[in-house]
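Asks: Curious how this folds, go ahead:
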Amino acid sequence: MKNNAFFKNKRKRALFFANIILILFISFHLIQMESTDEELMTFVLFLIGDIALLIYQIVEIIRSNKKDTK
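Replies: Okay, the predicted model is just below:
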């Protein structure tokens, strides 16, 4: 992977890896959780939001790679 602008920005890099860790934490918590449907839906919504943010971050990495090659 190239050393592109996305990973040169410390804040963006930290948010990217924190998002991955948060997805893993929520997934693990969902597996271990035996609770009400309301709590389960809250965690599912958080998980969907984090996955959407991760997809957005990956798209931004790809876009910045294309700009770097031009």
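
Asks: going forward, measure contacts between C-alpha atoms and count neighbours the same way
Replies: Will do.

Asks: Tell me which stretches of the chain form strands.
Replies: Counting by DSSP state E, the chain forms no strands at all.

Asks: center of it - which residue?
Replies: Taking Cα atoms, centre = their mean as the criterion, residue 54 is the residue nearest the geometric centre of the chain, at 3.1 Å.

Asks: mind checking how far residue 24 is from residue 68?
Replies: According to Cα to Cα, to the nearest Å, residue 24 stands 31 Å off from residue 68.

Asks: surely the residue nearest to the centre of the chain meets residue 17?
Replies: No. Look at residue 54 against residue 17 with Cα atoms under 8 Å: they stay out of range, at 9.3 Å.

Asks: Which positions within stretch 20-29 qualify as buried?
Replies: 22, 23, 26 (16 or more other Cα atoms under 10 Å).

Asks: I have a second one here; can you model it like the first so I can compare?
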Amino acid sequence: MTDIKKVTTPLDDEVIINLRAGDSVSITGYIYTGRDAAHKRLIELIENGQELPIKLKGQIIYYVGPAPAKPGYPCGS
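Replies: All right, here's what the predicted structure looks like:
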């Protein structure tokens, strides 16, 4: 059985350095979601020297988008 690493956002550098691809992780705290328009807006704010609506350091941003449902399933995967 794989050990589950427990992390809390915002993540500090030591936690990030010790995570590996394939690790099972239990996350406590915020996970921000966004699609291309949200990422574009963040880049525009940064390029224009404006303050971001959230603090990004140590945060998790999960790219989300629609996924068509497979036949017989209620939602995409």
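
Asks: so what number do they get for TM-score?
Replies: Here the TM-score for the pair of chains, by TM-score structural alignment, normalised by the length of the first structure, is 0.30; 38 aligned residues with a Cα RMSD of 4.0 Å.

Asks: Against residue 37 of the first structure, how distant is the residue nearest to the centre of the first structure?
Replies: Distance from residue 54 of the first structure to residue 37 of the first structure, by Cα to Cα: 25 Å.

Asks: Check residue 22 of the first structure too.
Replies: For residue 22 of the first structure relative to residue 37 of the first structure (Cα to Cα), the value is 21 Å.

Asks: Quickly list what's touching both of residue 54 and residue 17 of the first structure.
Replies: Residues touching both residue 54 of the first structure and residue 17 (Cα atoms under 8 Å, 6 or more residues apart in numbering): none.

Asks: For my notes, confirm residue 44 of the second structure occurs in a helix.
Replies: Yes. The assignment for residue 44 of the second structure (DSSP: H, G, I helix; E, B strand; the rest coil) places it in a helix.

Asks: Neighbours of it, how many?
Replies: Using other Cα atoms under 10 Å, residue 44 of the second structure is surrounded by 13 other residues.

Asks: can you map out the helices along the first structure?
Replies: Secondary structure of the first structure, counting by DSSP state H: helices at 5-8, 10-32, 37-69.

Asks: Could you say which of those is packed most deeply?
Replies: Per residue and on average, the most neighbours among these fall to helix 5-8, with a mean of 15 (mean count of other Cα atoms under 10 Å).

Asks: And residue 62 of the second structure, how close does it get to residue 27 of the second structure?
Replies: Distance from residue 62 of the second structure to residue 27 of the second structure, by Cα to Cα: 13 Å.

Asks: Which one's more surrounded, those two?
Replies: Neighbour count, other Cα under 10 Å: between residue 62 of the second structure and residue 27, residue 27 has more, with 14 against 11.
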